[in-house]
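S.K.: starting from these lines, generate the structure:
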Amino acid sequence: MKRYLINILLGTAAITAVSSCKKDEKYTYQIGDPKIELKSPISAANFGDSLEFQVHVSDSEVALSTVKAQLYFTDDKVTETVIRTKQNGDYAGKIYVPFLKDIPDGKATLKFVLQNISQKITEQSFDINLSRPDFPYLTLVTESKSYRMEKVGRNQYAAKENFAAEVKGYIQAPKVGTQGNAMNFGWVNNVINLGSTAEIPFSNSTSGVYPIQFNTLTFQASPFIVVLLNGSQFSRLDDKHAKVELELAQGKTTTFEGIADLQDWWIDPDFFTKAADGTLSFKGSTG
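M.R.: I've put the predicted structure just below:
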């Protein structure tokens, strides 16, 4: 019995010794011959498009890994689509063209990067002309009603209706072209941003017929009541609160601008004195 156990142990040692002498295989990088061909020539698109493309990819020596479609504004990569390429052949995909504010019509670079499993790559780049979509109209969507905003200038839209002094809603742009997308503009951190349906707090000094406007290039809109205290503008906190930080001197006249019915507002008598002519002076400590 003892001899049998010793033989097994010696055999195991021999196998271990043989295995440890075997050298690791070395992996070769950057080999092969990846090739890519754009089969759907692209020369122009709109901001906000989901740009469709089709490519033929192949490598006669090494298996493929991925093909990437990358969009550059100048030298900045703004979006990318990655497709797994398990075998040679045709592949189709889409890449989103960001709709950003303050970017005029111009050229962008669409780059395709093909990589095989040895990490060897090949690239092709194409210049494309990008334009801001010419929306036929926009829609102001409120809780109770939607209003059509007509085009009144380049990138400029307006709805002129009998509005209340305060109107809350978001703005919707329709799809333009076969590759376009409908877009929403809403209120995010006290500014208008793409992709939100949070209500924009439009405000006018009085109710009545007035225009609500929006610019699809700058994302600027109106009207918003601007309230000033001694020339310093209040910033909105929420629907009922706003603030301004400045230094006031005791006994000095203070002026409010942007409030048409200031005489109807309650003014804290601990901090302001109201004269017979309606003017206000600061009675708190200077600071």
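S.K.: can we go C-alpha only for contacts and neighbour counts from here?
M.R.: OK.
S.K.: what's the burial count for the closest residue to residue 192 other than its chain neighbours?
M.R.: Closest residue to residue 192 apart from its sequence neighbours, by CA to CA, 6 or more residues apart in numbering: residue 186 at 5.3 Å. Neighbour count for residue 186, taken as other CA atoms under 10 Å: 20.
S.K.: this one next, for a side-by-side:
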Amino acid sequence: MKTLKYIALSLLVAASTTACKDDPELQTTDIGPEMTVVSVDASGVYGGKVDFEVAMTDRYPLSTLKAQIFFDDEMVAEEVIRTKTDGTYKGAVTLPFYKNIPDGEATLRLVGQNIRFGQTTVERPLAVSRPKPAYLNFVLNDVEYRMEPTGNDYEYAVTDDFPQKPQGYISTPELDDAGSVVTFGYDTETAGIVADSTDPIPYANSNAGEFTITFNLKTFEGSPFIKLLFDGTEMTMLDNDNYYIVTTLTQNQAYTLTGVADFADWNVDLDFFERKNASNPEELSFLPMTGMYKVTANFKHSYLKIEAMKSATELATLNDDGSGAIWAIGGTEVGKPTLKNAYGWSPEDGGMCLARVADKKYQLTLVAGISINASSFDFKFFHQKTWGGEFGGDDITTASDIVKINDSGNLGLVEGKTLDLGGIYRFTVDVTGGNTAAVLTVEKVGEQQLPPADITVNGTQMTQIDVDNYQLELDLTQGQTLTLGGGDAFTPAWINPDFFEAVSATSVKLVPVAGKYRITANLATKVIDALVLKADGSGLATLGDDGHGAVYFIGYGIGSPAAADQPGWTTEKGVCVPESAPGIYKMTAQAGLEGSTTLGQRFRVSGWSGKFFKNRGWDGLGTFSLAPGTEAFLSIAGDGNIEIASGVTLDEGATYCLTLDVTAGNDKPVLSMVKK
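M.R.: Reported below is the predicted structural model:
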């Protein structure tokens, strides 16, 4: 950094105009304010404040006083004070905290300006240095762990019992008399630790327990981070949960993945890899045809995902000669490695690459109850992992007696058929006859035991739908007590309050009116929920002409069991609301931010746009009206959609009760909303 001499200069602002003769002329001056530096700091620390005080007078009204810090010729910080009249002005400008910048000399430039653009500039040298606080804090889940100096230059460390992934940020103590504090978090774009951030740093150890976390206040380097090696080459960290590598994989060649302590328990896509050596689970044999692939290690789902690539940065697509790749995209009833990873019709997130097992033949293997719903599914094959080229109904055929293909090319179960729970099914797409004459074969190639949980309700065993989900249909009366059992003393984390009220840790009572209900239990999320059924159990209940049955919210703003589960305009995901009293349908929920996954936060704080329907379809009600006082929360748009009132935001974490009243008739629905 260079030291520039004291300067007092005037800046001439030239203005050329092409206005009409009646336009006012821009008035400027080449003389700036008179400036006297009363006081200014001669030194500062990175992240700290630099104070200044300047007296200013001028024959014209004043405009601004700017304090600017320059490293060499680059301005790195600026503070602007609005000025009007002659006087003394005080302020402070913050020194930025960059990595690897040495101690040295910067320049503090003070620039005064009047309303006629006349400027005066004063420069002073500023000695700057990197602070060495006595300690740092590692902040994890609002708990502070004191990091002490290690003796290495600017390095701090703390040793404690941590989870395997202690995702926290670093904070300094106060660095100066002004109380300046700098935080350090993670930036995904630069894949490194940066200042002025509290985004969690993805520290990760091979396992949970006692280990040491470090951070260097000069280089911004930290540890530990997981180092994954695929066949000896380090994988790149994509985000907190994903590491990847793009490489050429050769059919039948063995590869190893090292750096994951529990890799023996991970899911490996059996369309792509096979573990042949039980004593060495890190060794994998590649099954499909040789080519370029992206290998992604996903820690969230403990899954090794493989995708065919066209180049180092482009995913493969299906070529006219039948080479390349085919992708499966579908609803929430199909996903790898399990249904927990089913993203629905979201190609970028949920598209699954089929394995090219032979020339012009592609394979997708799914397990009923684990990676595909055994009783209902809907997905189709595409030429790429985006919308566009696809296998329509005229482009693909099948002779399967289990799976059908509709006119749009979507795959589903033949009416009256189900997959065997635990059955391993192989879907093979053959494009030997061309991409518009594909042939699908579906065969059961094995079975896999699902881990049973034996969940019971009042002693009756629930039916296992997949590895996590169970259900039971019962005729119930309002206020009836239900006792949960089995599942290693399964205790719910959340119970839908529209249907149930907790009596104890393992028992509930029914809130709505008497009827037939399908009770559901999810072992992964530990959620107890329900749906209203028709009296004969033939399907979901609908709102009858007499105002009894069930209603469904379809649209945006309401989800269940969390706001992130909003149905959008997907009818089959409509949120079921039961009849709490004759003709009254009530939903009680907390408010949460858009995308909230917190159980119970089912109302978005803003951004509603949806309606209640008589079924999971487009059978609508009459025009909604609002009960007195409800306009403080809701409004009805011109298209009849329910929205949050203009300028209103629900309080995050607060509980609200939304009621639909059809006692005056289905064509006269009335909405009310109160804050509990």
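S.K.: may I have the TM-score of the superposed chains?
M.R.: The TM-score (TM-score structural alignment, normalised by the length of structure 1) is 0.82; 265 aligned residues with a CA RMSD of 2.5 Å.
S.K.: surely the residue nearest to residue 192 of structure 1 meets residue 201?
M.R.: No. Applying CA atoms under 8 Å as the test, residue 186 of structure 1 and residue 201 come out as separate, 9.7 Å apart.
S.K.: now for those two: what residues contact both?
M.R.: When contacts are counted by CA atoms under 8 Å, 6 or more residues apart in numbering, residue 186 of structure 1 and residue 201 have residue 169 as shared neighbours.
S.K.: distance from the chain centre to the helix or strand encompassing the residue nearest to residue 192 of structure 1, please.
M.R.: Element membership of residue 186 of structure 1, judged by DSSP states H and E, is strand 183-188. Between the centre of strand 183-188 of structure 1 and the centre of its host chain there is 10 Å, according to CA atoms, centre = their mean, to the nearest Å.
S.K.: show me what that strand is packed against.
M.R.: Under the contact definition 3 or more CA pairs under 8 Å, 6 or more residues apart in numbering; DSSP states H and E, strand 183-188 of structure 1 sits against strand 166-173, strand 191-194, strand 200-203.
S.K.: columns mean neighbour count and distance to residue 53 of structure 1 on top of these, output as TSV?
M.R.: Converted to TSV, these look like this (neighbours: other CA atoms under 10 Å; distance: least, CA to CA, whole Å):
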stretch	mean neighbour count	distance to residue 53 of structure 1
strand 166-173	20	25
strand 191-194	18	25
strand 200-203	20	36
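S.K.: so can I have CSV of these showing distance to residue 125 of structure 1?
M.R.: Shown next, in CSV, are those (distance: least, CA to CA, whole Å):
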stretch, distance to residue 125 of structure 1
strand 166-173, 31
strand 191-194, 29
strand 200-203, 40
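S.K.: which one of these lies nearest to residue 24 of structure 1?
M.R.: strand 191-194 (54.3 Å; CA to CA).
S.K.: off-centre distance for the closest one?
M.R.: The mean C-alpha position of strand 191-194 of structure 1 is separated from the chain mean by 9 Å, CA atoms, centre = their mean.
S.K.: what packs against it?
M.R.: In terms of contacts (3+ CA pairs under 8 Å, 6+ apart), strand 191-194 of structure 1 is packed against strand 183-188.
S.K.: which parts of the strand it packs on are buried?
M.R.: By 16 or more other CA atoms under 10 Å, the buried positions in strand 183-188 of structure 1 come out as 183, 184, 185, 186, 187.
S.K.: same deal with stretch 101-119 of structure 2?
M.R.: Quick answer for stretch 101-119 of structure 2 (16+ other CA under 10 Å): 105-119.
S.K.: so where in structure 1 does it end up aligned?
M.R.: Aligned by TM-score structural alignment, stretch 101-119 of structure 2 corresponds to residues 103-121 of structure 1.
S.K.: now do the same end-to-end measure for the matching stretch.
M.R.: End-to-end span of stretch 103-121 of structure 1 (CA to CA, to the nearest Å): 32 Å.
S.K.: contacts for stretch 248-263 of structure 1 next, please.
M.R.: Against stretch 248-263 of structure 1 from outside (CA under 8 Å, 6+ apart): 205, 225-231, 278-287.
S.K.: map residue 193 of structure 1 across to structure 2 for me.
M.R.: Using TM-score structural alignment, the equivalent of residue 193 of structure 1 in structure 2 is residue 194.
S.K.: residue 119 of structure 1 reaches residue 29, doesn't it?
M.R.: Yes. Contact criterion CA under 8 Å: residue 119 of structure 1 and residue 29 qualify, at 6.4 Å.
S.K.: which of the contacts of stretch 248-263 of structure 1 count as buried?
M.R.: Buried members of those, scored by 16+ other CA under 10 Å, are 205, 225, 226, 227, 228, 229, 280, 281, 282, 283.
S.K.: hang on, the earlier thing: which outside residues touch the match of stretch 101-119 of structure 2?
M.R.: The set of residues external to stretch 103-121 of structure 1 that reach it, using CA under 8 Å, 6+ apart, is 28-32, 34-36, 57, 59, 62-74, 122-132, 217.
S.K.: what's the answer for stretch 187-205 of structure 2, then?
M.R.: Outside stretch 187-205 of structure 2, the residues that touch it by CA under 8 Å, 6+ apart are 97-98, 164-170, 182-186, 211, 213, 220-221, 223-226, 237-240.
S.K.: cool, thanks, talk later.
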